[in-house]
Each structure stands twice: as structure tokens, then as C-alpha cells.
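> Mind looking at a prediction? Sequence and model below.
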Amino acid sequence: MPEPAAPLAPAYYAIRARGWRRDVWALLHPPYTAWHLSYVLIGAGLAPRVEITRLLATLVAFFLAVGVSAHALDELRGRPLQTQVPEGILWTAAVAGLVGAVGLGVAGVTVLGAGLIPFIAAGVLFVFAYNLELLGGRLHGDLWFALSWGAFPVLTAYFAQTGRLSIAAVAAAAAAYATSFGQRALSTPARQLRRKTRSVSGIVTLRDGTETQLDERALLNPLELALRAFAWGTVLLGLGLVAAKLL
């Protein structure tokens, strides 16, 4: 009888080794954080002129809100990444990250005016309502994920550059919404396989009689290959749009 396969890591970027470096790396969700920060680049890159200071401030604000605060709150709900970070530190990271993001937003109000305030309020709502599954989890579905971490960064970044919205920004936000929705369609079954599945077995028989054994890896590989490709492809798209305006 073949030996059972070793348990899968909770995410493809979360190695099975233990230690604070591994935990911090896993909590930051580097590929997904980079993916969603690229929407900031896309939104800014659509502006007629890119103000680098505003772009950097927007990137830092979203990194603090998504990369730090949202992911710390997510880990507080059941330890999906199996980290050993104390609960108090996770709460501190969540609050400090959000305070830092809001602080940058408030500083932006002094430059852009009160029009930025609804974006700040929406960002706070998305972080807490989505990641803590408030309102009975009504804001924790695929639609809200795509809105909060896809469309919202594009619109916010464009507004931070121009002080207004445009048809182009709304169209790009709709595209980010669609790609984020697709991300969830790929990442949800991948997470289920890595974190909740005990075993997978089966055989795929092709018309020519060829048989392929099914296991966790056979199901995971196409999902995670697509996630990797979309993540880095979107990052490069965002960098290209900004570079076209700056270089």
C-alpha cells in the first residue's frame, strides 16, 4: 500500500517550516498582496499625469490596509495559515495597519479635499466587514471580495491622482472586479484542497483509453499555476501603465 502523501501547506507560498519569518511571510500573502496593489498602479496609470508622491502614499495605504490589517484579521478567524503569532500581536497589527492607512488618507484630504473621505470610510468598512464577516457574513462573499480588493483600489488610486473619477477609471475598475472574481473562483477550491481535504482519489479515462490518476496535486496544479500567472501578469500590467507615464 502506498504511503499517504505529506499534508499540504495551507498556501503555496506558506512553507511548512516553523518560525516567525515563515509566519510573517505567510501572513503578508505576498502574491495576492502584490496582485491587489497592482490595481493601485493601474488606477494611477490611467491618470493623465502620475504624481509619484500620491502614488507611493496610495500604495503604502493599501499595503497597510490589505497586506497587514486585513490579513491579520483573517488569521484571527480560525488560523487558516496555521501561524503561531499571538492573538495580541495580530490585533495590534490589524489596528496599527488600519490606523496608518487612515492616517495617510486623512493627509490626502488636505490635498484632494473632502471628496476623498468616502473612499477612506469605504476602506475601513471593507477591512472590518469583510475580514471579520460582520453582518452575518453578508459582506464576505465573492462579489464583495471583487468590489473591495479589485474595483475599489483602481477607483481610489485614480481619484488620488486626479481628484475625480472618469469613464476610463470605472471601466478599469470593472475589469479589476472581473479578474478578482475570477481569482476567488480559482483560490476557493485551492484553499479547500489545501486546508480542508483529507484525501482525493479517482481516475480520468480519456477516449483513447489513457488513464490519469487524480490526487490533490493533480487538482491543485492548474489552479495555482493560473493564480501565479494572473498575479504576476497583473503586477506587470500595472507597472507598465505607470512606466508609460513616468519614463
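Good, I have the coordinates.
> going forward, measure contacts between C-alpha atoms and count neighbours the same way
Fine.
> Would you map the strands across this structure?
202-205, 211-214 (DSSP state E).
> Let me see the residues that make contact with the first one.
When you say that, I think you mean strand 202-205. By CA atoms under 8 Å, 6 or more residues apart in numbering, the surrounding residues in contact with strand 202-205 are E211, T212, Q213, L214, D215.
> quick one on the thing from earlier: looking at the strands of the chain, spot the one closest to L64.
Of all the strands of the chain, strand 211-214 sits nearest to L64, with 39.8 Å by CA to CA.
> what helices or strands is the closest one leaning on?
Strand 211-214 is packed against strand 202-205, with contacts defined by 3 or more CA pairs under 8 Å, 6 or more residues apart in numbering; DSSP states H and E.
> what's the spacing between the strand it packs on and its chain's center?
Distance of strand 202-205 from the chain centroid (CA atoms, centre = their mean, to the nearest Å) equals 34 Å.
> Comparison target, given below:
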Amino acid sequence: MQQDRTSEWFVPKFGSRNFRISIGILFLPYTSIIISFTVWGSLSGPFSLERLGAICLLYFLALGISAHCLDAVGGKTKPWGILPRKKVGTIGLIALGLACSIGLYYAFLDSPLLIPIGIAEVFLLFAYNLELFGGKFHNNTSVLISWAILPIFAGSAIQTNSISLEAILLCILATFLTYILIITSRKYKELKQSLADSSLTCKKELILKTISFGTVTGTIIFFLLRIFPN
């Protein structure tokens, strides 16, 4: 099934079609939310800026680039039209390889808890985006685990090789926000494709923007409060 998502709010309104797809395929607002969750996990206990930057880069490569590239060419739906499968797939695999390299470096350094977290993320990345096992894992539960829970666990693990109580509590908020995002995004996509009531579409778009910008803004404030506690 082929779809066209180039009219959605997170896709640039300027530039060539290839440029707009290249940016749109990254789903930058939603990717920013996932990266924000890794920051939450990192800031839930003692942290170093180096490791904070590393886990953010890891998730940008793994979910921001790799997962979305594989979804674009490997899923049953084609949200960006017919793309060069080999080229986009290769980009996705290279990004995933770089992400795994970062994770393994810190895992073998002093944070082995990253290994089971990474295995779970990689499994869901392929199972969800390529709709393996008959699409059994292509569901909301997989998204909530991969987008909300595991990023916070990874952020905490790379810092202290443990999952703090604060990180677990933050998972509750992250899961709630992600669930609202999933439901609203799905409805928004349906409305855009059906050319339905524009006022309802705008309302859904406003919710998505509020969650995206609100999460990122809240994360920046959280970060500043941890850096400058007084």
C-alpha cells in the first residue's frame, strides 16, 4: 500500500521533493521525543555529559535514521512512495551499525546492562519496521517499549549500569505521552489521507506539536536544572 506523507506538518514545505522526503523520513519531532527520553534516563541519577551525548547520538542513529529507513522500504505500507530500496536500506544498516558500536563500547567499558537493552531494541527495530513474524510485533506495545521504556533504561544504564527508581517512574510519564502520540498521530494521518474536516485535522496537529515541543522544552529545562542546581 503506497501512501504520501509529504504534506504532514513535520515535513519541510520548501526544497525539492527528494529533500523534503529526506528530512520527513526522519520524523524529527518524534525522534526528538525519543532522544528526550534517553536524556531523562541519563539525568535520573549521577551523569556525565560525554555519556549523555553518546546515548543521544546512539538513539538518533538507531531509531531516528535506521528504524525509519527500514520502515520506509521494508514495511507493507510505503509512507514515502517508492524509494530506492537498496540505497535506503543500506543507510539504515550503516546507521544501526554505528549505533551498536557506540553501545558496545560503553557496554564493554563498564555498562554491560546496555547489552540486553540493545538486543531488545534491535529485535524490535527489525520485527516492528519490517513486520517480521507475520506482523506480530507491529503494534502499540512494541512502540511503547522501544520508544518510551527502553530509551530511559538505556539512558540510566549508560551512566550507572543500573535502572534507578527515578528512571522507572519517568517511564510511566514517557509511556503515557507516547501512547497519546501514537493514537493522535494515527488519527491525524488518516485525516490527512482522507482529506477530511480540516478543523479536526488542525486539532490533531496541534496536539502532536504540543507533545513534541512540550517534551523537548521540558527536557531542556530538566537538563538545565541538573547542570545548574542552584
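Good, I have the coordinates. Note that the structure is a prediction, hence the values are computed from the model and not measured.
> Need the TM-score from the superposition.
Overlay of the two chains. TM-score (TM-score structural alignment, normalised by the length of structure 2): 0.90; 222 aligned residues with a CA RMSD of 1.8 Å.
> re earlier: save the strands of structure 1 as CSV, and put in mean neighbour count too.
Written out in CSV, the entries for the strands of structure 1 read as follows (neighbours: other CA atoms under 10 Å):
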stretch, mean neighbour count
strand 202-205, 10
strand 211-214, 12
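> hmm, which two among the contacts of strand 202-205 of structure 1 are most spread apart?
Distances among the contacts of strand 202-205 of structure 1 were taken as CA to CA; the most separated pair is E211 and D215, at 13.1 Å.
> so who does S42 of structure 2 touch?
With contacts defined as CA under 8 Å, 6+ apart, the neighbours of S42 of structure 2 are L52, I152, A154, G155, S156, A157, I158, Q159.
> residue contacts, the aligned partner of the last one in structure 1?
In this case it means Q159 of structure 2. The equivalent of Q159 of structure 2 in structure 1 is Q161 (alignment by TM-score structural alignment). Contacts of Q161 of structure 1 were listed using CA under 8 Å, 6+ apart, and they are A44, A47, R49, V50, E51, R54, L55.
> how near is the counterpart of the first one in structure 2 to I55 of structure 2?
Read that as A44 of structure 1. Using TM-score structural alignment as the criterion, the counterpart of A44 of structure 1 in structure 2 is S42. Distance, S42 of structure 2 to I55 of structure 2, by CA to CA, to the nearest Å: 8 Å.
> shared neighbours of those two, anything?
Taking CA under 8 Å, 6+ apart as the contact rule, S42 of structure 2 and I55 both touch A154, G155, I158.
> For the buried ones among these, write the corresponding ChimeraX selection.
The ChimeraX command for the buried members of those (criterion: 16 or more other CA atoms under 10 Å) is given here:
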select :154,155,158
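> With respect to I221 of structure 2, which of the shared contacts of S42 and I55 of structure 2 is nearest?
Using CA to CA, the shortest approach to I221 of structure 2 within these belongs to G155, at 17.2 Å.
> So that closest one sits against L57, correct?
No - in this structure, G155 of structure 2 sits apart from L57 without contact. The criterion is CA atoms under 8 Å, and the distance is 11.4 Å.
> Quick check: the aligned residue in structure 2 for G182 of structure 1 vs K187 of structure 2, distance?
Counting by TM-score structural alignment, G182 of structure 1 corresponds to I180 in structure 2. Computed with CA to CA, the distance linking I180 of structure 2 and K187 of structure 2 is 11 Å.
> Tell me where structure 2 has helices.
Along structure 2, the stretches classed as helices by DSSP state H are 17-24, 28-43, 49-59, 68-74, 85-109, 114-129, 140-143, 150-160, 165-194, 198-227.
> can you count the residues close to S194 of structure 2?
9 (other CA atoms under 10 Å).
> Equivalent analysis for the one 3 residues further on, please.
Residues lying near D197 of structure 2 (other CA under 10 Å) number 10.
> How about it: what's its closest non-neighbour residue?
Closest residue to D197 of structure 2 apart from its sequence neighbours, by CA to CA, 6 or more residues apart in numbering: L191 at 7.5 Å.
> what's the answer for A178 of structure 1, then?
Counting by CA to CA, 6+ apart, the nearest residue to A178 of structure 1 once its immediate chain neighbours are dropped is A146, at 7.0 Å.
> ok, how many other residues are close to the one you found?
Here the neighbour count serves as a burial measure; for A146 of structure 1 (other CA under 10 Å) it reads 23.
> Translate it into the numbering of structure 2.
With TM-score structural alignment as the criterion, A146 of structure 1 lines up with L144 in structure 2.
> what do you get for G238 of structure 1?
Under the alignment by TM-score structural alignment, G238 of structure 1 pairs with T219 in structure 2.
> for that match, what are its contacts?
Shown in contact with T219 of structure 2 (CA under 8 Å, 6+ apart): S36, V39, W40.
> And for A34 of structure 1?
A231, W232, V235.
> Enumerate every residue touching the nearest residue to the second one once chain neighbours are set aside.
Right, the one you point to is W232 of structure 1. Of all residues not flanking W232 of structure 1 in the chain, W35 sits nearest, at 6.9 Å (CA to CA, 6+ apart). The neighbours of W35 of structure 1, taking CA under 8 Å, 6+ apart as the test, are A231, W232, T234, V235.
> Across to structure 2, which of those residues hold up?
Checking these against structure 2 (both residues aligned by TM-score structural alignment, their matches' CA atoms under 8 Å), the contacts still present are A231, T234, V235.
> Count the neighbours of the first one for me.
If you count neighbours by other CA under 10 Å, A231 of structure 1 ends up with 21.
> Touching, it and H29? I think so.
No - using CA under 8 Å, A231 of structure 1 and H29 do not qualify as a contacting pair, with a distance of 11.5 Å.
> picking up where we left off before, export the contacts of W35 of structure 1 to CSV and tack on distance to D23 of structure 1?
Putting the contacts of W35 of structure 1 into CSV (distance: CA to CA, whole Å) gives the following:
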residue, distance to D23 of structure 1
A231, 21
W232, 22
T234, 25
V235, 24
